[in-house]
Structures are given as C-alpha cells and as structure tokens.
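How does the following fold in three dimensions:
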Amino acid sequence: MTLTPVTKLKRREFLRKGTLGIGSLALSQLINQDVRAEGLHHKPRAKNVIFLHMVGGPSQMDTFDPKPALDKWDGQSLPDELTRGQNFAFITPQARVIKSPYGFKPRGDSGVVMSELFPQLATVADELTVIRSMRTDEINHGSGELFFHTGHGRIGRPSFGAWTAYGLGTENTDLPAYIVLKDGPTAAGTSVWSNGFLSSRHQGVEFRKGRQPIHFLDSPGFTSREERHDVIDAITKLNTKSLERYQDPEIATRIAQYELAFRMQKSVPELVDIDREPQHIQKMYGLQPSEQGGGTQFARNCLLARRLIEKGVRFVQVFAGGWDHHAAIYNALPRSAAMVDQPCAALITDLKQRGMLDDTLVIWGGEFGRTPMIQEHNAGNGEKTAPGRDHHKECFSIWMAGGGVKGGFTYGATDEFGFGVTESEVHVHDFHATCLHLLGMNHERLIHRHQGRDYRLTDVHGHVVHDIIS
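Predicted coordinates:
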C-alpha cells in the first residue's frame, strides 16, 4: 500500500518531462528528498494522529498516578536522598509535600485507575493505554514543549507532525498533511509545529478560530474564481523561471503551496463549519448552539480534528491551555480537567463508532509533570499564593488510544511520591520511536541529511515500547 497521492505522482511525471522547464538538478533534489522517506518500512497500525497537548503540564498525582503515601507525608519534606542534586524551576528541595484531595478508583472492565476529575473519560477507560513512567530532559515550558514535539529542547528541529508528513504525505491533496488547532498561545510559539530543516511544505498549518481559519480564504468580491486561477497560473510561470535559474527546491515548494492554497479556498469553508454536524454529535462533544455559548474552543477543536482526519489529514495537533498550576491548583485543576474531559471522551467514542479509532492514534499529555511538593510563593515577586505544584521532568503521565495500542492498559510505575520512575521508563525519545513504529516507520530509518549529518526525530536515541502495542 502506498500513501503517496496519485495526483502528486502525476505532477512529478509532468515535471520530469520538463513541461514547466524545471532544471534537472532542482528536480533531482526534490525527488530524492521524497524517496528517502516515502513508503512504509513495515505494516502500519495507525494511519493518522490526533495529538492533544495540555499546555503547562498536568499533575500526574492528581490525574492518572495515585499516590496515597502523600497523605502521610503531607506538610513534610521529602527524604533528602530523593531530592539531593535535583533541579526545580521555582521551589527548593526542602519544599513541603502536598497531598492530592481527589479520589481514585478503577474504571471500566479493565480497571484502569484514574482520578474523579475525569468522569466522562472514565467511560472509555477500556480504550486507553495510560503510561505513568514518562520522562523528559527539559524543565521549562518552552524547551519542554519543543522536546515533547521535536525531540530537542532548542528551536530549529522538525516537529513530530512534520516528520510524519515528510514520511507519509497526505491522502487529501486539497488539504495540508499537518494542521494545528489551539485555544490559546503556546510557550514555544510556532516552533512547536515547525518544519525545521525539512521542506516548508511539511510545516504545520495553523487554523484560527471561527469560520475563517486561514487569512484571505475568500476571494475579493469583485474577483471570480477563474480570475484567481489565472493569477495562480501567472505566478507559477514566474516561479518556474526562478526555479530554472536558481534550482532551489523551496521554489518548487512555493509553487505547490500556491496551488494548495487555491484548492483550500474551496475545500476548507465547508470542512470547518461544524454546525453541519448532527445535533446529537455536537451535544456529545459538549457543544451548544451559539446563542447558548457554543461550548469551549477545545471541544470545537476536537470535533474539527475528527473531521480533518476523516478527510485524509495525516496529523492534527490540538493545544489546550490552562494546565500550568503553580498556584491555586485545586481551584484551577478541576476547571482544566472539566474543559477537556467530555470532548476527549467524545472524540474517542466518535472515532470508534465511525470505525476510525483503529487507524487513528490519539495522544493526550503535557510537556512534563508536577512536583509532589508545594509551591506557595509567586516566582516573580515572592508573595504568598494559594498552594500549587512546580514543574517536574523526572516523571509524568500520558494516555494513548486507538492506532494499535492496547486498550485498558497501564504501563510503567513511579515511586510512592510520584517523584521518579521505578519501572519501565518511557523517555520522550522512546515515545517518539513508538509512535513512528505504529505509523509504519522505523525511527532509525526515517532520516534527513542536513549540513552533512543524518538527522532523526529521535536523534541517536529511542527504542520502541512494544509492551503497549496490541
């Protein structure tokens, strides 16, 4: 099975025959760059990805990794041998432990244990693999987001979505392979969905809120579609002359992107109009008629993500803000959980009832976890605050569903405090290697040569976590 669009092959053949007069060197660079990553290394378990990123870093011991021992240690400092030599963002190693006020119990037939904060997600517990033993290298938000999505804590590397688009392309030539939806800002900005040193056609395309997700989606009122097409043709001729002269593959990318943008003017407006969905589907996601508030942007984004995947988009990245709980965590955390609980459960249910869950890998998590110790002072001015939790990179929890992972399964373990991994560590590089494996790609073979070196999403690290694969 090949996932490369037929129209793309026809275009290559068209260019190969020199109809547009593209220089042979530039053409060779374009084709060779694609061939290195095209095709599947093995049979895939998933075709698409929906990555739900909780911006800020959810607290693992309040969500998916219960720690009753914290009740006994509440108000005390952790053992010195545990915190000695550890780095924290805003607290000291002597900071006092704070217990979780939330109840945990087994959910579903499988008995996956999760917090009472997720009553709706509990109804699909048997579809989840919960990984409690995640670990990252980064302790701050910007670098943490970059590491979680690009495998590197500094700007300049391609994101997971860009690597996926590079390796698999798109099944819909009228839409980008990689689309980004968000309800607020990210700490690392657009670098989180960057193409890095890959061709810019693999960069994530951000859809804004509302019915005009892309600037200039509509043609001016005095311009017909045919006239717009004439403009695109004229620009293509000019860009083709530049490509013949400079032999820069990015010019060929620009030609393709102009053509894609023209097609998106027709394909996108209907796609993003989620009011076309049946009322019972909108209600399942927690959406309401606009006169009643409409529901949260995250809920709309989850429903739109399903529609995008349904249309052949390869990778949809959804960001949900509001998870950086340095202060007043037990006022803010329930609100954050309530915002995503119903839409996440609805997304899994909706994908399953449409027969799409088996082919779609759904991922939920943040850039790191939180400390079992309390943060009770504002990092900027030192003033006393309501209790919160600091950043923590040594362990955190995520969950995955569909796309070839086991259902109703919990993997890995942390110590009694939720401070460090004690069993089956899954480093971010291992997470990436596993996701690529599920998509039918060998992380050690998905490479791109840049400045004399072969680069990978997993760099020189990573191993596939076969135990979570069904």
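
Please make it C-alpha for all contacts and neighbour counts, starting now.
Will do.

Next, find the distance separating the most centrally placed residue in the chain from residue 120.
Closest residue to the average C-alpha location of the chain: residue 51 at 3.2 Å, with CA atoms, centre = their mean. Plainly put, residue 51 is 19 Å away from residue 120 if you go by CA to CA, to the nearest Å.

I have a second one here; can you model it like the first so I can compare?
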Amino acid sequence: MEKEMLDHLMTFNRRRFFSKLSLGLGSAALGSLLIPDLFGKRSDSDDPDFIPGTPHFAPKAKRVIYLFQNGAPSQLETFDYKPKLRELFGKDLPPSVRGGQRLTGFTATQTSLPLAGSFVDFSQYGQSRAWVSDLFPHMAKIVDDLCIVKSMYTEAINHDPAITFFQTGAQQGNRPSMGSWLSYGLGNENKNLPNFTVLISRGKGNSQGVYSKLWSNGFLDSIHQGVQFSKGEDPVLYLRDPEGMSRQSRRKMLDRLAELNQLAYEEVHDPEINAKIKQYEMAYRMQTAVPEITDLSKEPDDIIKLYGSDCLIPGTFAANCLLARKLSENGVRFVQLYHQGWDQHVNLPEEITGQTKDVDQASAALVTDLKQRGLLDETLVIWGGEFGRTCFSQGKLTKEKYGRDHHPRCFTIWMAGGGIKPGMVYGETDEFGYNSIANPVHVHDFQATVLHQLGLNHEKLVFKHLGRRYRLTDVSGKVVRDILA
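Predicted coordinates for the structure are as follows:
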C-alpha cells in the first residue's frame, strides 16, 4: 500500500513538473518577445546612470512639507482679490467669460450664474505688496517668504479625481503618490523613520474624505508607501510589541523571520519579499524613534505660543504642523498633511471663517519656525487644495450667505523655502477670477517643479511597470523656472 502511494506521488510530481515546465518556458518565450525588458531590472530609468536613492543633480531642497487643504479653498476669499465682483454683485456671468467651460451637476441646471463679490476685505502686505484677505492675519505677516501662484489649473472638476491627480499625477488610483516617488528617487535620510508620513486633521467646515490611495506606493515597492500617524495613544498602529513579548524576544523573532523571508526570496526572487524585510526592521527601529518625535510636551513656551495653544491637542492642524516640523528636521523626506473642511458650497462666509482660523496661525508658524532654525532653505513648504471656487454663487445669493462651486480653471497655492523665490506673486487671473491670463501652471508643471527642487528630473524619474514607463508627470509637465531662486 505504501509503495503504491509513493509511486502515485512520484507520478503526480513528475506530471506536474513537466506540465509546469512546458507552460513556464512557453510563457517566458512569449513574454520576452512581447516585452523585451521583462527579465531585466524591476525598475529602470531612461538615464542609464540613475540609481534609485540618489538625485539626478544637486538639489535645492532636501524635504517637503505639503499642507494640503482638502476640499478646495476659495481663492476669492484668500489670495486672489477681485473688487470687480463686488461692483457686479448679482449680475450674471457673461457667457464670453465662461466660454462653454464644463460645470458640475450642482450648477449646470441653474438658470443664471450670479456673480458673488467676496464678503471679506483684502489688503496689501510686505515688500511684494501681495493681496491677502483679512481671514489670514498671520499669513499676511510672512507674505515676503511666500511665492503665491495664482494661475494653477487642473483637468479634474470633482474632488476624488482632483485630489488623486495632485497626489499621484493621474485621476485614477493605483499609481504611486508624490511622496512615494520621492522616497524611491531619493532614499532614506534617517534609517529610524519612514521616508513618507501622513497626518490628517479635520476642520469645522464640510469635509471631503481622504483615503489611503492618496499615499499609496502603487507599483513601487511597499517600503515607499506613506505611513499614517494618528492622534491616538499609538501614533502608528501595530508598532508596539505584543503583550508579554520582550524587546529581546522581538529581536530574535525578527531575525528568524528575516531568515525565512530570505529563503523565500532566493526561491521565487520576488522583490516585495525584501521590501517586507525592510518594513519589519523599520517598524522595530520606529518603536524607539516615534514616541520621542510625537511627544510635543517638551516644546518650549515660545514655540507653543508661535503655533497657538491648539498645537497641544493631538490631531489638530496646529499639532500636525508642529509634528511635521519635528519629522522634517529629523530627516523625513515628505510629510503630507491633509486638513479637511474646505468644501463650501452653500454657506461659504460662515464656514470659511472658522476654517481659516484653524490653519492661519499654524501655517505661518511652520514657515517662521523653519526659518528661525535655518531649515527653510532646505525644506519646501506647499499650501493649497485640489482646485478653486467659482466667481458665481451656487444656489441663492445674498451678501450674507452664498456658496461657490468647484472651479478647475484657475486657483491659488503658495510655496515657501526649498529654493523657491520668496516675496513673489506669479500668474494672473481676469477681473472675474475665472480664467488665467498670464503664466498658467498645470498640475504636472507643479509636480515637475517640486521634483526639480529635490534634484530629480521628472522626465527621468521613471519606473517600468507592465511594459510601460511611468512617471509622476505622466507624459507632460515642465519646470516653472520663473519661480526658482
């Protein structure tokens, strides 16, 4: 009986071996014909001298802190002053200005598009004489450190694709985010912390959700995925040792696990196995580094006063800005903040007043804090949302209450530090705040410029996946050299 069973197993194994061998050889031959580089390096660049983890040329900046205002702040209540809208309050947007531009479902059925002048006043500040609304008294004080870009435009008109487009260069998911591309292109600066971290806060206004695909590694190795920090007792989930396990036992377990993973890698040569080994080791080192970084209680009184008392409340925008500074100065390449609450369709005056109070002081404090520490020159700070807001009201219009719909054709962001010209206003919009009339900047241009400041050529930061060369800027984008210091 045992001999028959053994013969059966040997027959089965031989049959399976020859069957799989024939399929494997056929698939390999076909694959090599269809995709010549299928069996080459997993990642490649059009630059044969490029090695992932090193810049293409000397960088101006080492790190990025991106203060993403999720939901799309209205440029007309923040940085793009349009007194003409007050004069024409309630009159219909001229068809010649709109030019057949696509509208969302919120306003496409409206019989008129009444122009809405801003409820808030503006003043000019600094040597740049930049216009800033009264909602931003703290940002107004640092205006000469900012490069305000008024002519941003995007292709997406709804939140999900627009946010995804800014973060990944594509409106669909499953692409690497900007932070992942920087991690891949530049490598680690601090071996005890991840290259790419994510912080989320929520304001007082109508919130658009954020989702993990915005900090996904896509087809890059998973070591490049963003690590989310939470406001709870455990800033990074599952980082603590299980109850009853000592550090020594944890170390031994990881060593044995690494040996098993190495055996698996030698058998199947899946690069993701090596990525997992690196992730386990990173998590082990983060057990010591993260609690120290996230402890804000030791910050001096002058720093607490600078950011505001909210910085001592975990999960607030102010706390996340202060934490972003600590992460950045400790070598985290890309710190991504998402602050929700800017989707103001109906009652913009009330909602934006509370929302700007959340972000004004802490945003200005971050720039000031980095500057006084000598870190602003090597840190690129970015502030802005996924698109802008219409110059006409969505729904009923009164001077006390109005809303603004999505507007992708022109909107405002600002950048500071990292080799960007300070005290500059770039781009211009028409008197309605509807179209750019000078120096338009596409999302891919913005992404190309960010990569350039970190020493990366956006056309050469390439990863081959399924036979296609992918990059953050897809097949377009140009560096906006006018704003470079």
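
hang on, the earlier thing: ok, the residue nearest to the centre of the first structure touching residue 317?
Yes. Contact criterion CA atoms under 8 Å: residue 51 of the first structure and residue 317 qualify, at 4.8 Å.

re the thing from before, can you tell me the element the residue nearest to the centre of the first structure falls in?
Here residue 51 of the first structure, judged by DSSP states H and E, is contained in strand 48-54.

what's the average distance of that strand to the second structure?
Its aligned residues in the second structure lie a mean 0.3 Å from strand 48-54 of the first structure after superposition (mean CA distance after the TM-score superposition for the first structure).

So what touches that strand?
Under the criterion CA atoms under 8 Å, 6 or more residues apart in numbering, residues 305, 309, 313-323, 359-367, 403, 439 lie in contact with strand 48-54 of the first structure.

now that strand: which residue numbers in the second structure?
The alignment of strand 48-54 of the first structure onto the second structure (TM-score structural alignment) covers residues 63-69.

Same check on stretch 332-350 of the first structure?
Stretch 332-350 of the first structure corresponds to residues 351-369 in the second structure, going by TM-score structural alignment.

If we go by neighbour counts, what in that stretch is buried?
Within stretch 351-369 of the second structure, the residues that count as buried by 16 or more other CA atoms under 10 Å are 351-353, 355-369.

now swap in stretch 287-296 of the first structure and tell me
By 16+ other CA under 10 Å, the buried positions in stretch 287-296 of the first structure come out as 287, 288, 295, 296.

Check stretch 160-180 of the second structure too.
160-171, 173, 175-180.

cool, and stretch 288-300 of the second structure?
Going by neighbour count (16+ other CA under 10 Å), the buried part of stretch 288-300 of the second structure is 290, 294, 296.

Now intersect those residues with the helices, please.
Counted as lying in helices by DSSP state H, out of these, are 290, 294.

Distance to residue 126 of the second structure added to the buried residues of stretch 288-300 of the second structure, as a markdown table?
Formatted as a markdown table, those follow (distance: CA to CA, whole Å):
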| residue | distance to residue 126 of the second structure |
| --- | --- |
| 290 | 39 |
| 294 | 34 |
| 296 | 32 |
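
All good on my end, thank you.
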